[in-house]
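can't give you the sequence, but here's the structure:
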């Protein structure tokens, strides 16, 4: 029929449907993995935030609790009572010195007493004319009015005399039932903020009006979370709680509320952009404050994106494996059909039995040859990458051996031939390691002399070192022996040395320093160069597969990743650091061979 599809368009349509289905499944799986990883990372972030909030609350309570007894003791002091009953110069001097001594012993910011009219009669800072509270009137301060009305008070504000912030605790001073004054201690909470800032935290404490007065970030202090009502602004101006502060809004943008009580918020970053945070709150009802902790959501997004990428890679690998399996089944089916056809032809044409057998043998040989070519095609790139430098070394040794033979130096000829034999054996072993890279398995463990492995790696790179005029300083003890595989350890050294030479290309000083020393964990081998060093942005990506800073076509970014895996299989570690005087240093830590 005219509308019947031919086999080729039908196969194309089926392939398009399969590709579309695979894309849809991959997208759904990536979305699910992203949401799942995001939820897990956010839950961990929330748990950490809850713990941090508890620590912050304890630090604040401890900082205030150390001094809450002071106003009570001052209010019971007989000299203070006498001064408030009958103010005199002699009594004021005695109380000033008494408060100065008590304040120094307790470590508080200031300790002072005011009469029932709010006038400060004595203070621990009486000796400093510029900072002294003596003679100042504080009847407008809420902590004074609270002590008069309820017997005690607590209040945070900026000092109108000193201009320094502090937390004020007050206690009424009574003679019998009569109020004669108020004792006040000022507590400096700045050390808490410095600890937060030093720890890189994002924490802020707000009062009942939503004004930030304690924060790990100095530019957040004395800012309102939201625009303040006029009545609140007027009341703050009257009490001078945040004297000489404009209390501009912080620019906090509220996002959705999470199920665990946390909230997504945005804060202005550089320019017009906003940075997203997870904000958690903890109330301090005894102070009327609220502690807020902000967690950066960028690591959450990165972890979720990584999970989505891994999921996509896993699905695509499974799809590729399924496609290869289907292709193999198709090949086996075609082979089976070919054998059936050949057998039928043999039965039908007995006269052509010998010819048919010859054709069958040729077909089988072609299939075997095709399999060999396919295997060679898969291994060619890796094999060329790994044996290129041994081949270059062999060519160098052959050239030098020819010259030595012409000179009649048979001993050196034998040495060169032995080295060529070792390199040939190494190339044979390298080809076998290609399959080891394709599957995870334990490496062969033996006692490997570090000096010999380093010498062979240097020999492989000898022509490159001479071409780049690299000076090599080598200090490796002959007794340095580690647990590992000789060939794979040489591969690690070759990768690290080649990277070091690449980093020094075009530099004025090109020097390689190779050392080995014993420590408590075995042997530490250091490969140090005088190149450009490691950029801070690349510190945590060096050993990721396919990460490279080289130009396109100059590397796949697999050398350091493979080296990291080899060293780890030996029970060791590989790390990178910058030298103080410039350049990079790769440190290989391996267990000592007993």
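Noted; the coordinates are in hand. Bear in mind the structure is a predicted one, so any value in this text is a computation, not a measurement.

going by C-alpha atoms from here, please, whenever you check contacts or count neighbours.
Will do.

tell me where this protein has helices.
In the chain, the helices defined using DSSP state H lie at 7-65, 70-76, 78-85, 89-106, 142-150, 190-198, 230-239, 298-348, 353-407, 410-438, 450-460, 462-468, 486-503, 559-569.

distance to residue 212 for those - can I get that in a markdown table?
As requested, the helices of the chain are exported to a markdown table (distance: least, CA to CA, whole Å):
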| stretch | distance to residue 212 |
| --- | --- |
| helix 7-65 | 15 |
| helix 70-76 | 26 |
| helix 78-85 | 36 |
| helix 89-106 | 27 |
| helix 142-150 | 18 |
| helix 190-198 | 12 |
| helix 230-239 | 14 |
| helix 298-348 | 24 |
| helix 353-407 | 61 |
| helix 410-438 | 57 |
| helix 450-460 | 60 |
| helix 462-468 | 60 |
| helix 486-503 | 49 |
| helix 559-569 | 47 |
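
any chance of a markdown table for those helices, columns mean neighbour count?
Compiled in a markdown table, the helices of the chain are given as follows (neighbours: other CA atoms under 10 Å):
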| stretch | mean neighbour count |
| --- | --- |
| helix 7-65 | 15 |
| helix 70-76 | 20 |
| helix 78-85 | 19 |
| helix 89-106 | 17 |
| helix 142-150 | 20 |
| helix 190-198 | 14 |
| helix 230-239 | 12 |
| helix 298-348 | 14 |
| helix 353-407 | 14 |
| helix 410-438 | 15 |
| helix 450-460 | 20 |
| helix 462-468 | 15 |
| helix 486-503 | 21 |
| helix 559-569 | 20 |
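
for those helices, which one sits closest to residue 553?
Closest approach to residue 553 among the helices of the chain is made by helix 353-407 (13.1 Å; CA to CA).

any idea how far apart the tips of stretch 571-582 sit?
Start and end residues of stretch 571-582 are separated by 30 Å (CA to CA, to the nearest Å).

in that stretch, what counts as buried?
572, 573, 574, 576, 578, 579 (16 or more other CA atoms under 10 Å).

here's the one I want to compare it with:
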């Protein structure tokens, strides 16, 4: 009798083959899903890094670009030229005060002037003996040699006098073809990297030698990406670029270069358990500075997303296998079919719960990738805002003084009026400061229909006390339907600047009269502010709207009012010009488009 093969071992062998095949397919599919998800996540990470690098480059260029005109202007200042031509204590004192005022207005770290031997003759920090540059020699600094050789220079380094880092911009001062000295501005870049640190990202900037001098992490600063050659360390010691820093290696280990130009690297991470962590490093050169920005992206979210994709793939294959097994089992007996249905429903519920959990993990990982730190370096206070807020502050002080006297006399009605005016001025100051918030949001300037008469009334109210005290007569002829495109607060500031200048010009006049008119023309509304002052000297006609130009005594103005007013009117799509009246005095003409 022939031996018969039992079906049970055969089914077991078939089942083992199916399980092995399913395991192989699952492993291959999971590996492919992991690689695909990793590549997609890394591509998204690279795209985000490119965007962040562009923003960081813009923040550096903007931080430096705000001041690159200062050395050029100082090199042409007549007081600076006189000091370099024939130094004296009187001229040095005048230039010191001029530099101090200009530095405070511009918001730079320091302004100073050195002679052609490199000796500092005048500086904005002259009043601080411990920090003053005066009397120190800087001929060994590259920015000095660059200015002497090429006319201008750029250089980052730690100050040998103050011990504080900064970016130096220099410009040669010449009289004819003769070099007489160098004008220098020092820019503080510390606020830029503080904004980076607040964003929670990892960014660093290196010089041409691979030395980190700006970074979102303080422990990375003044460290070299790789060990420095002896010639480089000798040159740095000579120029004292980083003062006496040892410049130890950062500990960066290079990995493979990716196809998109990024590189896998690893860095030691400080903390309770010091370890190395892998990052995706992207670079962007700043050729005008000779610097390179490097952005490090954490690869942990990439691994989490790729792992989530592999888990989802495995679960999908298992669900498909379960469905196939269910179809086979349904061809069995009704009892097995009912049992299989119960088993399948239970397994589907479990797999569905796992799928939802995996989906949540994947969604969280994707949100972490998409969420990037916000660009800081924004919202910096400018000289323009300080100039604008000073006027309502002065008016508030005047109203407070008069209110105190009125309260002592018991004149409650006038006290209430004064308090209402103080409240209005405070609200105006809040509106003025609100401009910075709008700029920080990078939103467009608010443009609305502004009644000219109302804006002029508010400007006159701010100056009412002075006009009464100086017995200035005001003649107004502004139609109530005169409405222009612009921003109410900024237009009022233009009027305040022009009215104050007119009042200043009439201080020595016997007949003090302001004539304010508004007429419609083909371009919109022409607003004229005439005074009976001394008029505009012919030599000053082409300098009126230049920043820091003023005919007033030192300490009575920064020379910013007309320059700011010109910029505001231009932003509204209008023009601002000045002319002399035939009968005497000056006239400022504001042309603005009519509001529809």
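Nice, thanks for sending it over. From a predicted model like this one, the values you see are computed outputs, not experimental measurements.

please state their TM-score.
In this superposition the chains share a TM-score of 0.56, using sequence alignment, normalised by the length of the first structure; 594 aligned residues with a CA RMSD of 26.9 Å.

out of the helices of the first structure, which is closest to residue 160 of the first structure?
Closest to residue 160 of the first structure of those is helix 230-239 (CA to CA; 10.0 Å).

once aligned to the second structure, how far is the closest one on average?
Per the superposition on the second structure, helix 230-239 of the first structure and its aligned residues are separated by 0.4 Å on average (mean CA distance after the TM-score superposition for the first structure).

where's the counterpart of residue 310 of the second structure in the first structure relative to residue 314 of the first structure, distance?
Mapped onto the first structure by sequence alignment, residue 310 of the second structure lines up with residue 308. Applying CA to CA, the value for residue 308 of the first structure to residue 314 of the first structure is 10 Å.

returning to that earlier point: in strands, which of the buried residues of stretch 571-582 of the first structure appear?
Among these, the residues falling in strands (DSSP state E) are 573, 574, 576, 578.

against residue 246 of the first structure, how distant is the closest residue in space to the second one that isn't next to it in sequence?
Think residue 574 of the first structure. Distances taken as CA to CA, 6 or more residues apart in numbering place residue 588 nearest to residue 574 of the first structure, at 4.8 Å, with adjacent residues excluded. In this view, residue 588 of the first structure and residue 246 of the first structure are 57 Å apart by CA to CA.

between the two, which one's more packed in?
Between residue 588 of the first structure and residue 246, counting by other CA atoms under 10 Å, residue 588 is the more crowded of the two (23 against 11).

that one reaches residue 575, doesn't it?
Yes. Residue 588 of the first structure is within contact range of residue 575, at 6.9 Å (criterion: CA atoms under 8 Å).

hey, what's in contact with both of these two?
Counting by CA atoms under 8 Å, 6 or more residues apart in numbering, residue 588 of the first structure and residue 575 have no shared contacts at all.

residue in the second structure paired with the residue nearest to residue 574 of the first structure?
In the second structure, residue 588 of the first structure lands on residue 590 (sequence alignment).

surely its match is in contact with residue 570?
No. With contact defined as CA under 8 Å, residue 590 of the second structure does not reach residue 570; the gap is 10.0 Å.

what touches both of the two?
Common neighbours of residue 590 of the second structure and residue 570, using CA under 8 Å, 6+ apart, are residue 576.

returning to what we had before: which of the helices of the first structure sits closest to residue 542 of the first structure?
helix 559-569 (7.0 Å).

just to revisit the earlier point, which residues sit in contact with the residue nearest to residue 574 of the first structure?
Residues near residue 588 of the first structure by CA under 8 Å, 6+ apart: 524, 525, 526, 567, 572, 573, 574, 575.

mind checking how far it is from residue 473 of the first structure?
According to CA to CA, residue 588 of the first structure and residue 473 of the first structure sit 17 Å apart.

what of residue 555 of the first structure?
Residue 555 of the first structure sits 27 Å away from residue 473 of the first structure, going by CA to CA.

now do residue 505 of the first structure
Using CA to CA, we find residue 505 of the first structure at a distance of 18 Å from residue 473 of the first structure.

neighbour count: the two, which is higher?
Using other CA under 10 Å, the more surrounded residue of residue 505 of the first structure and residue 473 is residue 505, with 16 against 12.

the second structure: which residue goes with the more buried one?
Matched across to the second structure, residue 505 of the first structure falls on residue 507, judged by sequence alignment.

same deal with residue 289 of the first structure?
That one, residue 289 of the first structure, aligns with residue 291 by sequence alignment.

with residue 533 of the first structure instead?
Applying sequence alignment, one finds that residue 533 of the first structure aligns to residue 535 in the second structure.

which ones are touching that match?
Residue 535 of the second structure is in contact with 505, 580, 581, 584, 585, 586, counting by CA under 8 Å, 6+ apart.

what do you get for residue 241 of the first structure?
Taking CA under 8 Å, 6+ apart, we find residue 241 of the first structure in contact with 141, 156, 157, 158, 159.

looking at these, which is nearest residue 440 of the first structure?
Set against residue 440 of the first structure, the nearest of the contacts of residue 241 of the first structure by CA to CA is residue 156 (62.4 Å).

which one is that closest one nearest to, not counting chain neighbours?
Distances taken as CA to CA, 6+ apart put residue 167 closest to residue 156 of the first structure, at 4.3 Å, once the chain neighbours are dropped.
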